[in-house]
Each structure stands twice: as C-alpha cells, then as structure tokens.
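S.K.: Using only what follows, build the 3D model:
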Amino acid sequence: MPTENKPAEPLQVERSTITKLGITGAPSLDPINVFLEDLAPRKGKITVSCYDKSWHAYWGGMWDGLTIGQFFCRLDEHYIISYFSPSLSSMRFSNDALMTLAKKSVIDRRRMRKGYWEFGDSLDQEDARDLFDQIDDLRGVESISVGHQQGALLTDLFGPEWWHLVDEKAVEPNPDWHYLCRIIAAVQQALGQEQPQQEAA
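M.R.: All right, here's what the predicted structure looks like:
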C-alpha cells in the first residue's frame, strides 16, 4: 500500500552571534584565526586555528554577563589547554634526560659505601662499571612505553618501579605546550584590544 505522505515537521532553528578575528603580527607565529560564538547566556564556543592545527572549546556555564571573548580572556592557559588539548602536558619524555639520570644513578650508588640511596642499594666497583657500560643501550628510547623493552636494565638502574622515577625526572619542557601557550596569549591580547572598541561602538 502506498504510504501516506505526512507533512514535514518544521525544523528548529537557533540563532547565535558569531565573531571572526584574524590575528597577525604575533612574534614567531603564523596568522591566527579565531571564531567566537555566543550561543546563549552563559554558553559559548571558540575555535582557534594557526597554520595547520585547530583547537576547540565549548563552555556551558560561563560567568554571568560575559561574552565568550570576555570569558576566554579571564582564563589561564592551563585551564584552556585542558579543553583545547586534554592529553597535552607541559613536560615530555627526554632520552637525553634519561641517559643523564641513569649515569647519575650509577655514580651516586657507587659513592654510597653502604645502605640505600635514591636509586637503590650501593654498588661495588665492578657492578658499577658493568651497569655504566650498559647505559648506552638506552640510547634511542623515545618514551616510557618503549622503555619497557629495556625493563630489566631500568630495574637494575632505578628499582622495580622505575617508571615512576623516569616519568617524573626523565623529562624536558614540551615545545608543543609552549607553542599553544603563545597562541593563547596572542588571542587573549587581541581580544583585550577588541573589547574596548566594541564597548565604545
């Protein structure tokens, strides 16, 4: 049987206020594009793009009376990055730091004639030399997960729960984090310049 054509229900349409900013002139940064969308009171969305990367955030509980731009300017970079890129950390694994830490562990344990030191029990001269010679095997380890392939050596160097020490101390500042911080700072500066002009208008 032919189906009866039912009249289409009207679509729901919501209006929002969208602002686009193009930012140039930030030191050592490509042009930045920013889309700000005020969806409703206390609700807003922002999209920031620079070169070939984009970051997005939505807030459904902004402070009363603020636009998304004003709200964004009052946030610190740690909070913003937790929305833009939750897995991004200010520090990252460093093979150079791991090698330095491994050598320090052997030297410090050799200097301790007896008892317990930060990295484990003391070492005699022969054991220290043998362990020091093995450290070069760690060259090329690119992450803690890859480091598990050298688990026996890392255990000898740092103890059975070596990954805690490596995760804390075999690190260096993450350039991706600081790059995003500079972009956020540039966006906040631009928004800060825009707001007095908008209020005057």
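
S.K.: Please count neighbours and contacts with C-alpha atoms only from this point.
M.R.: Will do.

S.K.: Assign a three-state SS to the spatially most central residue of the chain, would you?
M.R.: Closest to where the C-alpha atoms of the chain average out (CA atoms, centre = their mean) is residue 88, at 2.1 Å. For residue 88, the assignment made with DSSP: H, G, I helix; E, B strand; the rest coil gives coil.

S.K.: these two touch, right, it and residue 80?
M.R.: No. Counting by CA atoms under 8 Å, residue 80 is not a contact partner of residue 88; they are 11.3 Å apart.

S.K.: Would you mind listing the residues in contact with residue 174?
M.R.: 89, 90, 91, 92 (CA atoms under 8 Å, 6 or more residues apart in numbering).

S.K.: one more, for comparison:
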Amino acid sequence: MKITQSTIQQLVITDVKSLDPVKVMIENIQPGVGNITITCFGKSWTSYWGAMSDQTIQEFFVDCNDSYLINCLDRGIRSMIDGEDNEANIQFVKAEICRQRRERDIERLEAREWWDEAEDAVDIKDLVCSWHSNSTLCKLFGDEPWHANWPSVPNPDYEYLERIVQVVREAIKQTLAVPA
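M.R.: Just a heads-up that it's a prediction; the model follows:
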C-alpha cells in the first residue's frame, strides 16, 4: 500500500458584488501536478493538471487566460449560444433568402413563397431545422440547417463562470503577494 500526503489550501472569497461566497480548494500534489475545485452557490467546477512545468496550481492559474481555464473547469461550455429570439431568426432566414436570390440559386416565386412563410412563422428555427417539418424552408440551408450561423447571444453560464475565474485569479494573486 502506498500512501501519499499532499497539502491543500482553501480560500473562501466573500464580499464580492453580486456574487455568492466562492470556496476554492487548491491541491499541489507535486511540482507541476495538482488540481483545483471551485464552488459557488451550490455549483462546483474542478480540474486537474498533470503537466504545469514546475509551477504550482496557484502560479499556473494566474498565468492562464480565462477561456482556457473555463474550458478546463467546464468542458465544452461555449461563450455564445443560439439565440431564442424568433424575430432575429426570421431576419436571418430572410437575409439568406435574399442572398440565394441575388446569386440566382432560387427563383423569384420560390423566394416569395419562402419569404411569406418566414414572416408568418411562430418558431422559424424549429420550422427550418425540424426533420418532421413539411415546410419548403427546410431546403434553405441544405441537409444540416442547425449548423447554419444562426444568431447567437452570450451564454450566461459562461459569463458567470468567467466572473468566478477572474475573482479566484485575483484572490490567488493576493495570497501569492502575501509573504508566508
């Protein structure tokens, strides 16, 4: 049986405007190897790094940019997500109809039919992207309309984690500046 001991540093960050207390658990397992766990308002994010040169987690975290750290803490999270604004989606579809008409990919009557259908759509994205839709608009973006560049909005979950990462980075900087 092999038993290894490591040192864990815990930070509790409070009194941050519009943010609940943030708890940070930092474990430096050996030089260049460690993990961090961040919790705030019942949610937690954790990441392990096994190759940080000879840096501590604290030094590594301070040196990394927000998007890298956010992706490590919450794999696959996107900074932008598809918007749910039907009007913006209708304008997007209309712009594509105009583009295809200008390039003579579609005829005038087909463009008029698609335009009218788009204007009356309650949920244009579902109408265009749904495999069971009978809409002629399904042809507008080809075989995979969900991959079109639909209007997007900032992801609030990403922005929330970004604020937390920035607060944690600042707290770590402050602890690194304080002599032990």
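
S.K.: Kindly provide the TM-score of these chains.
M.R.: Superposed pair, TM-score by TM-score structural alignment, normalised by the length of the second structure: 0.83. Supporting alignment: 176 aligned residues with a CA RMSD of 2.5 Å.

S.K.: where's the residue nearest to the centre of the first structure relative to residue 101 of the first structure, distance?
M.R.: For residue 88 of the first structure, the distance to residue 101 of the first structure equals 24 Å [CA to CA, to the nearest Å].

S.K.: sorry, back to before: CSV for the contacts of residue 174 of the first structure, including distance to residue 52 of the first structure?
M.R.: Output for the contacts of residue 174 of the first structure, formatted as CSV (distance: CA to CA, whole Å):
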residue, distance to residue 52 of the first structure
89, 20
90, 21
91, 23
92, 22
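
S.K.: now those residues: which count as buried?
M.R.: Buried members of the contacts of residue 174 of the first structure, counted by 16 or more other CA atoms under 10 Å: 89, 91, 92.

S.K.: What residues of stretch 7-22 of the second structure count as buried?
M.R.: For stretch 7-22 of the second structure, by 16+ other CA under 10 Å, it's 11, 13, 22.

S.K.: And residue 116 of the second structure? What does it align with in the first structure?
M.R.: Mapped onto the first structure by TM-score structural alignment, residue 116 of the second structure lines up with residue 133.

S.K.: So that match: helix, strand or coil?
M.R.: helix.

S.K.: Surely residue 92 of the second structure and residue 150 touch.
M.R.: Yes. Here residue 92 of the second structure reaches residue 150: they are 6.9 Å apart, a contact under CA under 8 Å.

S.K.: Which strands or helices does the longest helix belonging to the first structure pack on?
M.R.: As assigned by DSSP state H, the longest helix anywhere in the first structure is helix 175-200. Helix 175-200 of the first structure sits against strand 32-40, helix 68-73, helix 77-84, with contacts defined as 3 or more CA pairs under 8 Å, 6 or more residues apart in numbering; DSSP states H and E.
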